[in-house]
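S.K.: here is my input; please provide its structure:
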Amino acid sequence: MAETVDRERIAAAVRELLRAIGSDPDSAELASTPFRVADAYSEFFSGVGQDPMQHLVDSVPVGDETGELVMLRDIELRSVCEHHLLPFRGRAHIAYRPGDRIVGLSALPKVVETLAARPQVQERLGQQIVDALESGLAPEGVLVVLEASHGCVADRGVRQTEAVTVTVASSGALAQPAARSEVMALIGGAAGRHSSGANR
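M.R.: All right, here's what the predicted structure looks like:
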């Protein structure tokens, strides 16, 4: 994959930021900080410019041999909110009703990771995961539930350290109320009891 993050520019920007808050970036304590931040940002934003569809190219035909639903719960999720560049983290739950093709289960966390590794908002991320699966697998329906705690809610402003945001995005057959409720029950927990989201 091509490197999209310019570490030198990030380090220079962090040095300026440290000066702007009244700190000395040349002090012994902070001298290495700009480069550490650059390395961290390179990891946090490695999905910028990357295509999540690359993880779905090895799908295989299944015809009538598959079941009614494929679900992967509790995928670890980490991203950075585009509003304050503070992290949010939690879990993603993905379900899809196969059409003619399925993909290896490890591909689903890779899709989540690629889309999450860029400045994001949780509401958009869920829909982007749905769109990727729709384009890559042409399933009969997709449901994505994200549960995450946000630094911009926990560490600034209202400082609600225990608040969890739940979003739902769905398409096709899994956007229908009965099917959607069945999948939400399988997911269980907070995602099954409280949800807000976007259907199409």
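S.K.: rest of the way, CA atoms for contacts and neighbours
M.R.: OK.
S.K.: what's stretch 18-26 in contact with?
M.R.: Under the criterion C-alpha atoms under 8 Å, 6 or more residues apart in numbering, residues R15, L30, A31, T33 lie in contact with stretch 18-26.
S.K.: dump the residue contacts of the second one.
M.R.: Residues touching L30, when contacts are defined by C-alpha under 8 Å, 6+ apart, comprise D24.
S.K.: my hunch is that it is in a helix, does that hold up?
M.R.: No. L30: not assigned to a helix; according to DSSP: H, G, I helix; E, B strand; the rest coil it is coil.
S.K.: any idea how far it lies from P87?
M.R.: From L30 across to P87, the span is 22 Å (C-alpha to C-alpha, to the nearest Å).
S.K.: which residue packs closest to the most centrally placed residue in the chain, ignoring adjacent ones?
M.R.: The geometric centre of the chain, computed from its C-alpha atoms, lies nearest to A116 (C-alpha atoms, centre = their mean), at 3.5 Å. In space, A116 comes closest to S79 once its chain neighbours are excluded; the distance is 4.9 Å by C-alpha to C-alpha, 6 or more residues apart in numbering.
S.K.: the one you found against L85, yeah?
M.R.: No. S79 sits out of contact with L85 when judged by C-alpha atoms under 8 Å, with a separation of 9.3 Å.
S.K.: strands of the protein, residue ranges please.
M.R.: Taking DSSP state E as the criterion, the chain contains strands spanning 60-61, 70-81, 87-97, 101-102, 119-120, 141-150, 165-172, 197-199.
S.K.: alongside the first, I'd like the structure of this one:
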Amino acid sequence: MAVDRERVAGLVRELLEAIGEDPDRPGLKATPGRVADAYGEFFAGIGQDASAPLAHTISIAHGPAPETSPSGAVMLRDIQFRSVCEHHLLPFRGRAHIAYLPGDQVVGLGALPKVVDILASRPQVQERLGEQIADAIADAIDTRGVLVVLDAAHGCVTMRGERQHEASTVTIAARGALADPAARAELIALIGAGRE
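M.R.: All right, here's what the predicted structure looks like:
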């Protein structure tokens, strides 16, 4: 379902009036349409199948190098994402780090950011977002384990209330063999490697 931009624009106009502003003044006249366009982007993931980017897999055992067998993890670090907190409708943004232990299948690395983008493009909470990413990967491809670490700054923390400008939130979601903290310790260390 696509965002109803016309309806959003009308509601933003009402909101501007409700906070005591004049939606017809020059600086605000185009704001309802701009917000409607932004919401079209922010919430484009609603109704999309997050596992669709994972549909094309590559068999390790029967692929271009059949003597290759899965051993270690595949990790993609620093996937930038943005989302909107469902509690205050304020943005949060950060980086996702995804690792999985392949079974017989791997996916193209470009598929992982697409999964993140689809799931982040909905009203979200960070804790659920990480779990949904882990589930999408674990359910769609043959893995022995999945690890998703999200590190994000939330507008509801940095811009309101106590205004902790430098605060970020880190969440971990793990499946399979990587649900064991000892098994994922090396991967957690690799996420931070080379950052000093």
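S.K.: what's the TM-score here?
M.R.: Superposed pair, TM-score by TM-score structural alignment, normalised by the length of structure 2: 0.93. Supporting alignment: 188 aligned residues with a C-alpha RMSD of 1.3 Å.
S.K.: ok, back up a step: could the contacts of stretch 18-26 of structure 1 be laid out in TSV, adding distance to A198 of structure 1?
M.R.: Shown next, in TSV, are these (distance: C-alpha to C-alpha, whole Å):
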residue	distance to A198 of structure 1
R15	40
L30	44
A31	45
T33	40
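S.K.: please, a PyMOL command that selects the buried ones among the residues you listed?
M.R.: Only the buried entries of the contacts of stretch 18-26 of structure 1 go into this PyMOL selection, using 16 or more other C-alpha atoms under 10 Å:
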select buried, resi 15+33
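S.K.: just to revisit the earlier point, dump the residue contacts of the residue nearest to A116 of structure 1.
M.R.: If you count contacts by C-alpha under 8 Å, 6+ apart, S79 of structure 1 has them with F44, P87, F88, R89, A116, A117, R118, P119, Q120.
S.K.: ok, the residues you listed vs E65 of structure 1, which is closest?
M.R.: Proximity of the contacts of S79 of structure 1 to E65 of structure 1 (C-alpha to C-alpha) peaks at A116, which lies at 32.3 Å.
S.K.: need the winner for burial among the strands of structure 1.
M.R.: Scoring those by mean neighbour count under mean count of other C-alpha atoms under 10 Å gives strand 141-150 as the most buried, with a mean of 25.
S.K.: that older thread, now check structure 2 for the residue matching the residue nearest to A116 of structure 1.
M.R.: When structure 2 is aligned by TM-score structural alignment, S79 of structure 1 is paired with S83.
S.K.: let me know whether L56 of structure 1 touches P109 as I believe.
M.R.: No. Judged on C-alpha under 8 Å, L56 of structure 1 makes no contact with P109 at a distance of 11.2 Å.
S.K.: quick check: longest helix of structure 1.
M.R.: helix 122-137 (DSSP state H).
S.K.: check the mean deviation of that one from structure 2.
M.R.: Compared with structure 2 after fitting, helix 122-137 of structure 1 has a mean deviation of 0.4 Å; criterion: mean C-alpha distance after the TM-score superposition for structure 1.
S.K.: what's the closest non-adjacent residue to D151 of structure 2?
M.R.: In space, D151 of structure 2 is closest to V170, 4.4 Å off (C-alpha to C-alpha, 6+ apart).
S.K.: need the counterpart of the one you found in structure 1.
M.R.: Per TM-score structural alignment, V170 of structure 2 is aligned with V166.
S.K.: these two touch, right, that match and V145?
M.R.: Yes. At 7.0 Å, V166 of structure 1 counts as touching V145 under the criterion of C-alpha under 8 Å.
S.K.: which residues are in contact with each of these two?
M.R.: Contact criterion C-alpha under 8 Å, 6+ apart; residues bridging V166 of structure 1 and V145 by contacting each: A191.
S.K.: in structure 1, what stretch matches stretch 46-53 of structure 2?
M.R.: The aligned range for stretch 46-53 of structure 2 is 48-55, by TM-score structural alignment.
S.K.: the matching stretch spans what distance, first to last residue?
M.R.: 15 Å.
S.K.: now G141 of structure 1: how far from M71 of structure 1?
M.R.: The gap separating G141 of structure 1 from M71 of structure 1 is 12 Å, by C-alpha to C-alpha.
S.K.: kindly report the same for V48 of structure 1.
M.R.: In this view, V48 of structure 1 and M71 of structure 1 are 27 Å apart by C-alpha to C-alpha.
S.K.: next: Q120 of structure 1.
M.R.: Taking C-alpha to C-alpha as the measure, Q120 of structure 1 falls 24 Å from M71 of structure 1.
S.K.: what's the answer for E3 of structure 1, then?
M.R.: 32 Å.
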